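Trainee: My questions concern the predicted model and sequence given below.
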Amino acid sequence: MAKYNIALCIFLLSLLYITHGQLENEKSKKRKSNEFDVLIFTQRWPLTACFLWKESSEKHSCSLPKQEEWTIHGIWPTRYHTKGPQFCNTSLPFNPSVLTPLKNQLEENWIDVQNGSDPYSFWKHEWNKHGTCAVAIKALNNEYNYFQEGLKLLNIYNMMDVLAKANIVPGQKYMVENMLIGIEKVLNKRGQIMCAKDKKTGESYVNEIRICFNKTLQLVDCDDIYEFPTNCDRFKQITYPSSVPHDRRVEQI
């Protein structure tokens, strides 16, 4: 009987140990899934973004900034060579009232080109998908700080100014390599350029430019991020449009 009790105790302790280990592994996986290497600060060219929106439906119209400017798409915590993490913390719901002091700036600089949609829906999406992961960074540790930091980064690294310093201006065509080199010369760091391509004509339009930051918000090379350095055609000129392109079928690539 005593041997049976000892064996039972050993079995139960073993089971408890295994269960505890499994729980720790699950916790570890969850923690790991929220880890990231860099923050990608993504700016988009509203004229191309508008074209993509209009092309998806004849009923669509756009909201564009008052001035010809690059606008914020988001700050994206990212692991090297892949996308994400995303939607990290459902216990941090989006609160529109938090952004009231920033609303005017966001409406101009973090604009949703999709006319008719509630601007808060775009900001809510960015917060839920990316902001809840970025809170691991002290400077981005709540909703207000996340959006305020985006505005600060745009003020310092606005691609309108960066490209102009490299003699790259709207209304012209460029080899994507020259644009990448121009960005690197101005910022002393390598960024990423993303295009939208016209399937019928093969013409590519500049859509987004992404630059990278480490966890102390210091600018770093984007070398190891997904699709670095570009998805644009490397052998043809790409268009940096000065107006919304019309009458062409464009897909986001």
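Mentor: The structure has been received and is ready for your questions. Keep in mind the model is a prediction, meaning the values are calculated, not measured.
Trainee: going forward, measure contacts between C-alpha atoms and count neighbours the same way
Mentor: Noted.
Trainee: Let me know the next secondary structure element after the longest strand seen in the chain.
Mentor: As assigned by DSSP state E, the longest strand anywhere in the chain is strand 204-213. Per DSSP states H and E, the first helix or strand lying C-terminal to strand 204-213 is strand 219-220.
Trainee: Below is structure B, check it against A:
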Amino acid sequence: MSYDKHILWVCTAALVTGWVFTNDDGCSSGTVMRHSCNWTCMHLTLQWPGSFCIGLTNKTVCKIPESVQNWTIHGLWPMRTGHCCDCWPIFHSHLQEIEADLTQLWPSFIKGKHFFYFWKNEWIKHGTCAGCEETMGSPFLYFQAAVKLRKLFDIDNLLQSSRIKTSCEVSYKHDDIRSVLTPLLGQNYDLQCVTDSKGREAWIQLKIHLFRNQTIGCPKQEQEQKFDRLSWFNSTGHPCPKNTTIFYVPINYENPHEPCN
């Protein structure tokens, strides 16, 4: 066995068993990875393209492809402590079978960046932890699982049939949105908003809580609460406030960072 193949085997074995390993194993320079398989729940995070660019500091990098008209996937994120494995590689060829679905349902909104680099980053950051579960135990299976979940939770048709439509004039109460989502999701989700230049709260993300086996639900254990607080802190958005109305803004392809101006 070559040295490179040996290192890959060591890293993958450590990932699957939850071993602790350092850069002495050749896996990640200067990084200690702990218990990357020690998780029980995950978030399927969906994002609304119409609001995505509002939260970006650099307004010139954002572009919404005109083929994108619905809610897209931001990520499928195990709620874990510690670092995932940097040395479980992913190649473009791994995703060719589902690339059409990924292009439509999991696109990047950053100019000049091929979608694959977004997918690769999500795999390294989150997928390699999800790979501890057999049903997501490869790059293909992980992304296939996310696509199936996105299709299962048909948020677009649910909102439209409930007369919650995109608008720059009409806003919705927090409870009005939840009353539509709760029959499908129970209480197992979070609404995330961004604030636009006029102080309006714009709905940007929906985080659906899932068990490890991809069924809906998630117990609020201590480590998951810590991860959840960290994920909010590191995000451009925040929990949608309950004391003001929320805008579900339309997609503005020509001026995506100011969709209502």
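Mentor: Alright, I've got the coordinates. The model shown is predicted, which means the values in this text are computed figures rather than measured ones.
Trainee: that older thread, so where in structure 2 does the longest strand of structure 1 end up aligned?
Mentor: Residues 201-210 of structure 2 are where strand 204-213 of structure 1 lands when matched by TM-score structural alignment.
Trainee: Mean distance of the matching stretch to its aligned residues in structure 1, please.
Mentor: In the superposition against structure 1, stretch 201-210 of structure 2 averages 0.7 Å from its aligned positions (mean C-alpha distance after the TM-score superposition for structure 1).
Trainee: List the contacts of that stretch.
Mentor: With contact meaning C-alpha atoms under 8 Å, 6 or more residues apart in numbering, stretch 201-210 of structure 2 is reached by 41-52, 185, 188-196, 216-218, 237, 240, 244-249.
Trainee: just checking, which of those residues belong to helices?
Mentor: Counting by DSSP state H, those place 49, 50, 51, 52, 185 in helices.
Trainee: hang on, isn't the third one packed against residue 255?
Mentor: No: in this structure, residue 51 of structure 2 is not within contact of residue 255 by C-alpha atoms under 8 Å, at 11.2 Å.
Trainee: Looking at the two, which is more packed in?
Mentor: More crowded of residue 51 of structure 2 and residue 255, by other C-alpha atoms under 10 Å: residue 51, with 28 against 15.
Trainee: Could you find the counterpart of that one in structure 1?
Mentor: Checking with TM-score structural alignment, residue 51 of structure 2 has residue 48 as its match.
Trainee: about what we covered before: list buried residues within the ones in helices among the contacts of stretch 201-210 of structure 2.
Mentor: Among those, those buried by neighbour count (16 or more other C-alpha atoms under 10 Å) are 49, 50, 51, 52, 185.
Trainee: Tell me who's in contact with the third one.
Mentor: The reference is to residue 51 of structure 2. Listed by C-alpha under 8 Å, 6+ apart, the contact set of residue 51 of structure 2 reads 194, 202, 203, 204, 249, 251, 256, 257, 259.
Trainee: and the fifth one, what pairs with it in structure 1?
Mentor: Aligning on TM-score structural alignment places residue 249 of structure 2 opposite residue 241 in structure 1.
Trainee: how about the residue nearest to its match when sequence neighbours are not counted, what does it touch?
Mentor: Closest residue to residue 241 of structure 1 apart from its sequence neighbours, by C-alpha to C-alpha, 6 or more residues apart in numbering: residue 171 at 4.8 Å. Residue 171 of structure 1 makes contact with 239, 240, 241, 242, 243, according to C-alpha under 8 Å, 6+ apart.
Trainee: got the residue ranges for the helices in structure 2?
Mentor: For structure 2, the helices defined by DSSP H cover 3-17, 49-52, 99-105, 115-122, 128-130, 139-152, 155-161, 174-185, 222-233.
Trainee: Against residue 47 of structure 1, how distant is the match of residue 249 of structure 2?
Mentor: From residue 241 of structure 1 across to residue 47 of structure 1, the span is 7 Å (C-alpha to C-alpha, to the nearest Å).
Trainee: tell me, what's touching those two both at once?
Mentor: Common neighbours of residue 241 of structure 1 and residue 47 (C-alpha under 8 Å, 6+ apart) do not exist.
Trainee: Which among the contacts of stretch 201-210 of structure 2 count as buried?
Mentor: Buried among the contacts of stretch 201-210 of structure 2 (16+ other C-alpha under 10 Å): 41-52, 185, 188-189, 191-196, 216-218, 237, 240, 245-249.
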